Every structure is written in C-alpha cells, then in structure tokens.
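Engineer: After the sequence you'll find the predicted model.
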Amino acid sequence: MAELIDPFNRRIEYLRVSVTDKCNYRCGYCMPPQGVHPDGRHTEYLDADEIERIVRAFAELGVKKIRLTGGEPLVRKDLPDIVRRIGAMDEIIDLALSTNAHHLARHAETLKAYGLQRINVSLDSLKPERFEAITRGGDLNKVLAGIEAAQQAGLNPVKINIVVMKGTNDDEIEAMVDFAREQGVQVRFIETMPIGQAGIGVMDQHYPMEKILARVRAHVGDELVPLTSRSHDGPARNFRLGNSDTTIGVISAVSQHFCETCNRVRLTARGVLALCLGQEDSVNLRDPLRDGISDDELRQLIIDAIAKKPERHFFNENVHNIQFREMVNLGG
C-alpha cells in the first residue's frame, strides 16, 4: 500500500473532514456575527457519496484517523449516514467528531451505533450568561445534556475544548479543571489563533500556554503528572490529574508551534484539501471528482497534493496568508 509522506518526512495518517461550514453558534474567534456563507447553494458542498469516496481514497493511502468537523456537523441532516459509511471502513481505526453538542443529546446513541468512537465538545464557559455571550446565542444546558448523553452512549473519552481568552473566560481555568475531574471528562485549553478576520480580531486576548499551565499547577499542585503523547492526542501537551483518568491538555499553536510532528490535512466542506491550518496551500478535490476522475487518479491527486504540504505555519511572523479565510471554513 502506498503511504502519504510529505516533503519533510512526516507520515500523514489523519484527515479532518469538514461536512459543513454552517453553524448554529457564532463564536467570535471562529466567525463574524453574520456568519461566513458567501452563497447558499447546496451543491457547493460535498455530498455523502463524495465524502465517502475521498475518505476511502485516503484510507487506502494509509490514513487511519478521521475527525468530522464543521461548522457544526450536527446541523447536517445526513451526518449519521456519513458516520455509518466511514465507520464501516476497516482501515479507519479512529473515528471522532468535533461538535458544540447543542444537538448531540438526540444523536449520541445512533452515532455510537454507526461507528463513532469519540467526541470533542467546544465549551468556552461554565457560566450560562457568559456562554451565551461568547457563542452569540448558545444554550449551555443543551451542551451539558449533550455531554451527558455522549458519556451514556459510550463515546469516550469526551474531550472538552476551551479557547482561553484574556479578560473573557481566563478566570474559569480552575473551574474547568474541577469540572473535568467531577464529570470524568478530559479538558484541553487552546490558545487563540490568528486565522481569518475573526481570529485576528481576538488576538489581543491571547493567553499563552505557560500561563495556563502555571494556573493549573497552582490549583492542583503535585497532582499534575506529565504524560507521554499518544496517537490520538494530536498537538496537545497532556497531563494526568493524580491517579484519576482525567487528563488536562494545552494546545499552543502560537507560543510553541507543533509543526514538526504534524500528521494531518483538512478537507473543507466544499472539497478543498487544505494542507496547513496556517498557510494558503490547498488543492481542489471536488471539481476533478465531479469531472469524472477514476479512483486511481484521485489517489494520485492526493499523493501529489501531499508533496506540496509546507513545513510549518508562521502565526507569529506573518498573518497575511491566513487573514482571508475563517476558522469555520477550515474545520478547525
């Protein structure tokens, strides 16, 4: 079997698949208040058959992990069918979902039955009014119900992602650690990233990894134990809380980039293969697919695309390359 090796000898085994860039929330670091839907044509998006075909091509090239993202994946009505199709692929050993969990309670059991294994939930505040303000209309109670339903369905581990913003929610770092311990979930603190006008607009609220870790250490003391990275940890630097199963992670794309170990690429909802979160390098897969290329030609197109993957992003040095596309378009 051919493998996807980029020019810097990194083996690409992880594909993030955005199924939509629509979302029922409007988090300020992800998209502007009016959303980012330049057109409403349904045909702009990959359909379930096209997603299945592209994912299968990646699987045949050695990709083992798929994460379904958005926007908010659960606003797409055929998401369970997409999960079922990918879950049936023997090559895929890790199928995960990133969600705001607003609609998760009624779908968790079905998604688990169709092959979904894990979820990540965006949760930037445990205070209802603040949560509503950050998400511009989100309902914290529905999110908490979704988390509980996911745990009951066996979608474990449940990982909570909090984007830490100075002056907005940085006072909840300790509370989120306590929440993780009490609820038996994982928590990952994420630095703001200068992607798109929305992301650049919140960089004055950037709160660096070392300050986050200092706060966590002061809160839990010697209970914070460093962990060896595992395959599904991605870019997070992880710690265990004492002898519990609860882990604390920090993702530091800006203050300490993790590009040397990057093993992923992103497929946007409109079928563009984005090779780096912080660079414009990309390859259109949708149009050749619709023009009738064969499976062999599709695999070769992917191989050729990976040969263009850049060495790293340059968040600190230059944001010009990334200010014209929003995080929501890239699937995070």
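Structural biologist: Looks like it arrived, so ask away.
Engineer: C-alpha only now, for contacts and for neighbours.
Structural biologist: Noted.
Engineer: and residue 135, how many neighbours?
Structural biologist: 22 (other C-alpha atoms under 10 Å).
Engineer: One more: residue 147?
Structural biologist: Residue 147 - counted by other C-alpha under 10 Å - has 27 other residues nearby.
Engineer: Next one for the comparison:
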Amino acid sequence: MNRLQDRQGREFPYLRLSVTDLCNFKCQYCLPDGCIESQHKSALTLPEIRRLATAFAHLGTRKIRISGGEPSLRSDFNDLLRTISDIPEIKTLAVTTNGYKMDKRIKSWLDAGMNRLNVSIDSLQPDMFHRITGHDRLDEILRGIDIAFENGLSSIKVNTVLMKGMNDHELDRFLAWIKTQPITVRFIELMETGDTNDFFLKYHVSGATVRSKLIERGWLLDARAADAGPAQEFSHPDYQGKIGLIMPYSKDFCASCNRLRVTSQGDFQLCLFSENGYSLRHLLQDDGQQELLIARIRDLLTLKDDRHFLDQGITGATRNLAMIGG
C-alpha cells in the first residue's frame, strides 16, 4: 500500500464520494427552489464505484463517506453500500443523509455495511426546521436516530449549518439534547457558493461565537483523529455527546485537510471549491485499467492547492453544495 500525499505533505485516508446530485429537500442555503436539474440517471454505476473505491483503498483510503445530493434516493443504495463494505481495506463506511424516511430505512443501511452516520438537522424546532428545509420531517428524522442506536450504532454525527437569526440561538437546545446521548452536533459555518451570494451575506455568522460560549462553559478541545474531518470537536465531562465546529473561514483551516472528493459523474475534485474536476470515468470501465486509474489519481493530487480561496469570495465551480456533497 502506498499512501496518497500531496506537495504539502498532507495525507488523504478519507474519500467523500457523491453518488447522486439529486436532492428532495429545499434547504435555503443550498437548493431553495428545489432540485431543478440533475444528472441522477447518469451517475456512477455499481461496477464503476467498486473499481473507484478499490483504487483509493490501494492508495491508503480507509474511510469512505457516501453523500449526494441525497444518496438514499438511489434505488440501488443498499447494494451500493454492500459493494463498498465488501472491500477489506475500507474500515469506515459512512453516510451523510438529510434523514428522509430514515426511520424506515436505517436498519437496512446498517445491514448493508454502513457503520457511521451523519444526519443533517438544522434546527430542533419543528417550525424552523420546516422553514429551512421545506419539509416537516423533524420527528421522522429523530425517530430514525433512535432506531439507529437501537440497532447498534455507537455514535451519530448531526450536521447543523449555522445561520444568523435562524438557528444561532439554539445552542442550549442542542446541548440539552446531547446531555445523555452519544451524538456529536457539528455546527458548520455557512459557506458561500455560486448560487447563494446574497443569502451568505445576510445569514453568515462565525463559528467562533459558539466556540467562545463552549470554552466559557468548560468544554475542552479533543485531539483530532487521523481520518477525522475538519471539525474542531469539544467534549465536556457532564455530557455524553460532543460539539463540533467546522469553520472554513478560520486561519489555517486547510492545513489539516485529509479528504478528497469524487462527484457522482466520476470527476475527481481536489477541493470542494475547485474551479474544475478531472474525469476518472474513462478509467472505470473495466478491471484492467486499475493501474492506470491509480497512477492518474496520484498525478492529479500534485495539482492540489494548499488552501481554498473562500475568504476572497472565490467559490470555484460549486454553484450549490448538492453538486458535490458538501
């Protein structure tokens, strides 16, 4: 096994794989008008996904996160999970979901090999949740989380996009929720994308405001695992759960980058906010191209910049987060 390493010496044991750009929610910070166009029908096939994941496993990837759009909208989703979980080197198979019908589906995902779960919950207030997502499904999602715990998941991460005047007052509500449950709530700073400039300017709030409140209340910063995402995670002896902060506008945010991305069309994205991706799909058509695929991934990684340029308002080709899975 040869580990992937870029020019800055960063290693990449973590792949985020989007399996569709289709989404059925209307989150205000992503697809406020719904998913008007998608390439869902031409997404990577199961054999293509197997070859891709196998190549990354050969290069040291041990964690793959399946994202969308909403990945569970694929009719072959459970088969997709089995395909990846059957690769011995992949130790962590995670799913990021909006939680749609999760109460009815979560057990089958676990049976298919998923062993980590991220659920998007932007508010614990039903009316605000509905306002943000366009769906009145908070109870259904919370029930799905309970069922996940009942069926063996030891911890769950919840993603909450922090928005000024909408949910930035809910810290105490989230803290009460995780008091006795092994849930990590990750407050994610609102990020500017090509379609959301005005929304970003109106609702962005720094995660540092939450960080200050946590420190004042005795929360302590945890050491970061090698395959962890970019969150700063905080724990407290009186709480079973944790709080994470993802602050892409903070200094040196990219210094610990350890993740790579592939879109549902097979484009290798060196950053969430890259100007363009590099197609790998022509090398996914048969098993005989694995060596060429591995060499291509290595070569492309040399092009990765040392940082993104969000602080300059440069959002690359990412019009919305559903395009690539956030």
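Structural biologist: Looks like it came in fine. Keep in mind that this is a model prediction, so the values were computed, not measured.
Engineer: Can you measure across stretch 251-262 of structure 1, start residue to end residue?
Structural biologist: 13 Å (C-alpha to C-alpha, to the nearest Å).
Engineer: quick one: stretch 270-284 of structure 1 to chain centroid distance?
Structural biologist: From the chain centre to the centre of stretch 270-284 of structure 1 is a distance of 15 Å (C-alpha atoms, centre = their mean, to the nearest Å).
Engineer: what comes up buried for that stretch?
Structural biologist: 270-280, 282-284 (16 or more other C-alpha atoms under 10 Å).
Engineer: same thing with stretch 212-224 of structure 1?
Structural biologist: 212-213, 215-216, 219, 224.
Engineer: returning to what we had before: kindly present the buried residues of stretch 270-284 of structure 1 as JSON lines, with separate columns for distance to residue 316 of structure 1 and secondary structure.
Structural biologist: Compiled in JSON lines, these are given as follows (distance: C-alpha to C-alpha, whole Å; DSSP: H, G, I helix; E, B strand; the rest coil):
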{"residue": "270", "distance to residue 316 of structure 1": "28", "secondary structure": "coil"}
{"residue": "271", "distance to residue 316 of structure 1": "28", "secondary structure": "coil"}
{"residue": "272", "distance to residue 316 of structure 1": "25", "secondary structure": "strand"}
{"residue": "273", "distance to residue 316 of structure 1": "24", "secondary structure": "strand"}
{"residue": "274", "distance to residue 316 of structure 1": "20", "secondary structure": "strand"}
{"residue": "275", "distance to residue 316 of structure 1": "19", "secondary structure": "coil"}
{"residue": "276", "distance to residue 316 of structure 1": "15", "secondary structure": "coil"}
{"residue": "277", "distance to residue 316 of structure 1": "14", "secondary structure": "coil"}
{"residue": "278", "distance to residue 316 of structure 1": "11", "secondary structure": "coil"}
{"residue": "279", "distance to residue 316 of structure 1": "13", "secondary structure": "coil"}
{"residue": "280", "distance to residue 316 of structure 1": "16", "secondary structure": "coil"}
{"residue": "282", "distance to residue 316 of structure 1": "21", "secondary structure": "strand"}
{"residue": "283", "distance to residue 316 of structure 1": "25", "secondary structure": "strand"}
{"residue": "284", "distance to residue 316 of structure 1": "28", "secondary structure": "strand"}
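Engineer: for these, which one is nearest residue 190 of structure 1?
Structural biologist: In terms of C-alpha to C-alpha, no member of the buried residues of stretch 270-284 of structure 1 lies closer to residue 190 of structure 1 than residue 277, at 14.7 Å.
Engineer: so where is stretch 139-149 of structure 2 in structure 1?
Structural biologist: On the basis of TM-score structural alignment, stretch 139-149 of structure 2 is assigned to residues 141-151 in structure 1.
Engineer: Can you tell me the SS state at residue 173 of structure 1?
Structural biologist: Classification of residue 173 of structure 1 using DSSP: H, G, I helix; E, B strand; the rest coil returns helix.
Engineer: residues touching it, list them.
Structural biologist: 164, 212, 215-216 (C-alpha atoms under 8 Å, 6 or more residues apart in numbering).
Engineer: same thing with residue 233 of structure 2?
Structural biologist: Per C-alpha under 8 Å, 6+ apart, neighbours of residue 233 of structure 2: 221-224, 242-245.
Engineer: Compare these and tell me which is most surrounded.
Structural biologist: residue 243 (28 neighbours).
Engineer: Report the secondary structure state of the aligned partner of that residue in structure 1.
Structural biologist: Here residue 243 of structure 2 is matched to residue 248 in structure 1, going by TM-score structural alignment. What three-state DSSP gives for residue 248 of structure 1 is strand.
Engineer: can you check residue 52 of structure 2 too?
Structural biologist: Following three-state DSSP, we place residue 52 of structure 2 in the helix state.
Engineer: Surely it touches residue 284?
Structural biologist: Yes - using C-alpha atoms under 8 Å, residue 52 of structure 2 is in contact with residue 284, at 6.7 Å.
Engineer: mind listing what the match of residue 243 of structure 2 touches?
Structural biologist: Residue 248 of structure 1 neighbours (C-alpha under 8 Å, 6+ apart): 177, 186-189, 238-241.
Engineer: Return the closest of the residues you listed with respect to residue 318 of structure 1.
Structural biologist: residue 189 (23.7 Å).
Engineer: Am I right that the closest one sits in a strand?
Structural biologist: Yes - using three-state DSSP, the assignment for residue 189 of structure 1 is a strand.
Engineer: and it, what pairs with it in structure 2?
Structural biologist: Match for residue 189 of structure 1 (TM-score structural alignment): residue 187.
Engineer: ok, that match to residue 174 of structure 2 distance?
Structural biologist: Distance from residue 187 of structure 2 to residue 174 of structure 2, by C-alpha to C-alpha: 10 Å.
Engineer: again with residue 243 of structure 2
Structural biologist: 9 Å.
Engineer: Give me the distance between the match of residue 189 of structure 1 and residue 225 of structure 2.
Structural biologist: For residue 187 of structure 2 relative to residue 225 of structure 2 (C-alpha to C-alpha), the value is 18 Å.
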